[in-house]
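Novice: Sequence and predicted structure below; questions after.
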Amino acid sequence: MFIETPLLESRALSERLGKSVWLKMEAMQPTGSFKARGISHACAVYKERGAKRFVSSSGGNAGLAVAYAGRKLGVPVRVVVPETTSERAKHLIGMEGAEVVVHGKSWDEANRFALASCTSADAFLHPFDDPLLWEGHATMIDEVARAGLTPDAVVLSVGGGGLLCGAVQGLRRNGWEDVPLIAVETEGADSYARSLAAGECVELQAITSIATSLGARRVCAESLSAAERRPITSVVVSDRQAVAGCIELLNEHRVVVEPACGASVAALDSGVEPLRAARNILLIVCGGVGTNVDQLKRWSADAG
């Protein structure tokens, strides 16, 4: 249900930084983001275990991935979204044949409603906190290894921590436990950075960043535990920098991504030690379908 995505050397980024920057193009997954990996894997497992319906609580990339996997597997899907979910997101999820239920003013309220609506015949698909998701996400690192690239650093965006946990698992099983991870967030959606600083999970009072796909007020506990076992460097960029990263990918590689993804491009200029020391940098282009070219242009104009 997910595809093996291209691994491309970005000549533009490589020339600008004076080192090789490799892009793992998860934006080219059928649903437009890396979520297709972990969620497809989890849905397949839950179907084998007897699930008769999939239930999710995401109006973004995760909800779309569940709807897609359900259609491919022939399993009905219910996606509960908050009132703030865009009409475009609801349309995309509905196009996959899923039942879209609108409930609550926030993801937390939608999530509680989704959980309460589950029956014993249902499987609940969490957007980021499920070992089955991490196992699926880890396959992108397996693909990098098969392509013959050994990265000196891996740059990825962090929302709830699912992608990070998957990358950690993939790096471990390929013998790359010493390869540093650069975990990127935007200001106002930086629950992971604050949690690392505090030494415990910190819950944000609100998400104030435009990078709504990074909008987990609290990261999963496993992502914090991972930092105790391996090198992880946190980088926080501004919304303006994240949008600039999106525009750079659009101009140089003709791909549209969300600010949640552009943040990782912006982090290349952060100057943190693991990136200064690296010769080959792997950047996970996590994708996202929550924006378009016109929106990026508006954000860029407002910022500049």
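Specialist: Great, that's in hand.
Novice: From now on I want contacts and neighbour counts done on CA atoms only, so please keep to that.
Specialist: Fine.
Novice: Tell me which residues touch residue 111, please.
Specialist: When the contact criterion is C-alpha atoms under 8 Å, 6 or more residues apart in numbering, the partners of residue 111 are 56-58, 80.
Novice: Strands - which of the residues you listed land there?
Specialist: Within these, residues falling in strands by DSSP state E are 56, 80.
Novice: So which of the contacts of residue 111 is the closest to residue 206?
Specialist: Closest approach between these and residue 206, by C-alpha to C-alpha: residue 58, at 16.9 Å.
Novice: Run a quick neighbour tally on the closest one.
Specialist: By other C-alpha atoms under 10 Å, the residues close to residue 58 number 25.
Novice: what sits against the nearest residue to it once chain neighbours are set aside?
Specialist: Excluding the flanking residues, the one nearest residue 58 by C-alpha to C-alpha, 6 or more residues apart in numbering is residue 81, at 5.6 Å. By C-alpha under 8 Å, 6+ apart, the contact set of residue 81 is 57-59, 100-104, 107, 110.
Novice: Adding distance to residue 138, write the contacts of residue 111 out as JSON lines.
Specialist: Listed next are these as JSON lines, based on distance: C-alpha to C-alpha, whole Å:
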{"residue": "56", "distance to residue 138": "21"}
{"residue": "57", "distance to residue 138": "23"}
{"residue": "58", "distance to residue 138": "21"}
{"residue": "80", "distance to residue 138": "27"}
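Novice: Pasting the second one now:
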Amino acid sequence: MTAASPVKSSPLHVVSPLVPSNMLSVVCGQQALLKLENIQPSGSFKIRGIGHYIQKSTEKGCAQVISSSGGNAGMAAAYSSKVLKIPATIVLPMSTPSFMISKLKQEEADVLVHGEVWDVAHKKAITMAKNKKCCLVHPFDHPDIWEGHSTIVDEILEQSTEAPAAIVVSVGGGGLLCGILSGLHRHGATDIPVVAMETEGAHCLRAALDAGKPVSIGEIPSIAKTLGALCVTQGVFDLKEGIQLSSHVVSDKQAVEACINFADHHRMLVEPSCGAALAAGYSGLIQRLKENNFIRKRGPVVFIVCGGNIVSMDNLIEWKKHFRIC
């Protein structure tokens, strides 16, 4: 592994803790560490990349932010805009929970609900951002966003006393995954394998890998709405070369079970999109990947706890009843 200069950190995000999980360590059969991105000021990892992107855009003259997001990216854009004192409009799909709309308004953003899914909302955002002074913030598909997300790798390698045996990450449109992959390349740490997790019905990475290129999955019936992109970014294919990438799909029920277990074990609420990554541990997948020699037996398995905006106690209780989880 070679040393690398870290990306200049945005003052909009914080260095998140890397903490051990006793229960996940037991079920994984080796040390499990949690990278707690859910404690970021905007509630998720998104503040890293989107904050970085908006800052760079304001330096180029951006005077207004237009973003499209079902939740976490919109929160990051709204929070960043408020801190930087520029107006923001967030375009949301109709699937966005009402409490997320309230949260965005609390961040002083204007909110427009448009379209059944994020892809339709984003097309509306594009038309609204024609003004040269507007900055169009894509939730996941831009190199500056990936550069911001790559600071997670900087921190993991600095905080961990031993190189990770694997990094486990949830995948939506692929922005966080691109950040992890680019960070590993920048540090010369391409020998660290990456386990990419999705839910059934929000599995655009798995569909793309099967097809050999980004393809649309047509619709998003999964409960993990913040994983809800119809098509993964091409950047995943550009950045995955030379890195061991293992893609897996879990059920909504497995993702929710992981959220409930995580709440019991760590006293934190996270949403099902985050539960997809945690399910890799709780479901026994990490153990199976070790048996297949994909994951090294030395070093910690690092789980990216990506966020917890679209979740409440009422949600967890409702999901627990819906999936008949004991």
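Specialist: Arrived safely, thanks for sending. All values derive from a computational prediction rather than experimental measurement.
Novice: List the TM-score for the superposed pair.
Specialist: Scored against TM-score structural alignment, normalised by the length of structure 1, the superposed chains reach a TM-score of 0.96; 304 aligned residues with a C-alpha RMSD of 1.3 Å.
Novice: quick one: which of the contacts of residue 111 of structure 1 is most hemmed in?
Specialist: residue 57 (30 neighbours).
Novice: That one contacts residue 107, doesn't it?
Specialist: Yes - counting by C-alpha atoms under 8 Å, residue 57 of structure 1 touches residue 107, with 7.1 Å between them.
Novice: if I look at the alignment partner in structure 1 of residue 13 of structure 2, how far off is residue 273 of structure 1?
Specialist: In structure 1, residue 13 of structure 2 lines up with residue 2, judged by TM-score structural alignment. Per C-alpha to C-alpha, to the nearest Å, residue 2 of structure 1 is found 34 Å from residue 273 of structure 1.
Novice: who's more crowded, these two?
Specialist: Between residue 2 of structure 1 and residue 273, counted using other C-alpha under 10 Å, residue 2 has the larger neighbour count: 21 against 9.
Novice: correct me, but that one touches residue 29?
Specialist: Yes - contact criterion C-alpha under 8 Å: residue 2 of structure 1 and residue 29 qualify, at 6.3 Å.
Novice: Pull up the overlap in contacts between the two.
Specialist: What both residue 2 of structure 1 and residue 29 touch, as defined by C-alpha under 8 Å, 6+ apart, is the set residue 36.
Novice: Which parts of the stretch 51-200 of structure 2 are helices?
Specialist: Under the criterion DSSP state H, counting those that start in this stretch, the stretch 51-200 of structure 2 contains helices at 72-84, 98-106, 118-128, 143-149, 151-159, 175-186.
Novice: matching residues in structure 1 for the fourth one?
Specialist: This means helix 143-149 of structure 2. Under TM-score structural alignment, the match for helix 143-149 of structure 2 is residues 131-137.
Novice: hmm, who's touching the matching stretch?
Specialist: Contacting residues not belonging to stretch 131-137 of structure 1 are listed as 34-35, 37-42, 162-163, 165-167, 169-170 [C-alpha under 8 Å, 6+ apart].
Novice: who wins for neighbours among these?
Specialist: Comparing the contacts of stretch 131-137 of structure 1 by number of neighbours (other C-alpha under 10 Å), residue 39 comes first, having 33 neighbours.
Novice: could you measure that residue against residue 256 of structure 1, distance?
Specialist: Separation of residue 39 of structure 1 from residue 256 of structure 1 (C-alpha to C-alpha) stands at 22 Å.
Novice: on that earlier part again, would you turn the helices of the stretch 51-200 of structure 2 into JSON lines with distance to residue 58 of structure 2?
Specialist: Output for the helices of the stretch 51-200 of structure 2, formatted as JSON lines (distance: least, C-alpha to C-alpha, whole Å):
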{"stretch": "helix 72-84", "distance to residue 58 of structure 2": "9"}
{"stretch": "helix 98-106", "distance to residue 58 of structure 2": "21"}
{"stretch": "helix 118-128", "distance to residue 58 of structure 2": "18"}
{"stretch": "helix 143-149", "distance to residue 58 of structure 2": "13"}
{"stretch": "helix 151-159", "distance to residue 58 of structure 2": "20"}
{"stretch": "helix 175-186", "distance to residue 58 of structure 2": "21"}
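Novice: With respect to residue 167 of structure 2, which of the ones you listed lies nearest?
Specialist: Minimum separation from residue 167 of structure 2 across these (C-alpha to C-alpha) falls at helix 175-186, 8.5 Å.
Novice: mapped onto structure 2, which of the contacts of residue 111 of structure 1 hold?
Specialist: By both residues aligned by TM-score structural alignment, their matches' C-alpha atoms under 8 Å, the contacts of residue 111 of structure 1 still in contact after alignment to structure 2 are 56-58, 80.
Novice: which one of these is nearest residue 92 of structure 1?
Specialist: Among those, and counting by C-alpha to C-alpha, the member closest to residue 92 of structure 1 is residue 58, at 12.4 Å.
Novice: contacting residues for the closest one?
Specialist: Applying C-alpha under 8 Å, 6+ apart to residue 58 of structure 1 gives the contacts 79-81, 107, 110-111, 127.
Novice: Could you rerun that using 10 Å?
Specialist: By C-alpha atoms under 10 Å, 6 or more residues apart in numbering, the residues touching residue 58 of structure 1 are 64-66, 79-82, 85, 89, 107-108, 110-111, 114, 125-127.
Novice: Residue 217 of structure 2 -> structure 1?
Specialist: Aligning on TM-score structural alignment places residue 217 of structure 2 opposite residue 204 in structure 1.
Novice: do the same with residue 241 of structure 2
Specialist: Here residue 241 of structure 2 is matched to residue 228 in structure 1, going by TM-score structural alignment.
Novice: After the strand or helix carrying that match, which helix or strand is next?
Specialist: Using DSSP states H and E, residue 228 of structure 1 falls within helix 221-229. Per DSSP H and E, helix 221-229 of structure 1 leads on to strand 232-237 as the next helix or strand towards the C-terminus.
Novice: sorry, back to before: between the kept ones among the contacts of residue 111 of structure 1, which is nearest residue 236 of structure 1?
Specialist: Each of those was checked against residue 236 of structure 1 using C-alpha to C-alpha; the closest is residue 58, at 24.0 Å.
Novice: Please name the residues that touch residue 169 of structure 2.
Specialist: By C-alpha under 10 Å, 6+ apart, the contact list for residue 169 of structure 2 reads 176-177, 180, 194-198, 247, 273-278, 280, 302-306.
Novice: Return the residue of structure 1 aligned against it.
Specialist: By TM-score structural alignment, residue 169 of structure 2 lines up with residue 156.
Novice: Please apply the same query to residue 121 of structure 2.
Specialist: Match for residue 121 of structure 2 (TM-score structural alignment): residue 110.
Novice: neighbours of the counterpart of residue 179 of structure 1 in structure 2, just the number please.
Specialist: Counting by TM-score structural alignment, residue 179 of structure 1 corresponds to residue 192 in structure 2. Other residues near residue 192 of structure 2 come to 21 when the count uses other C-alpha under 10 Å.
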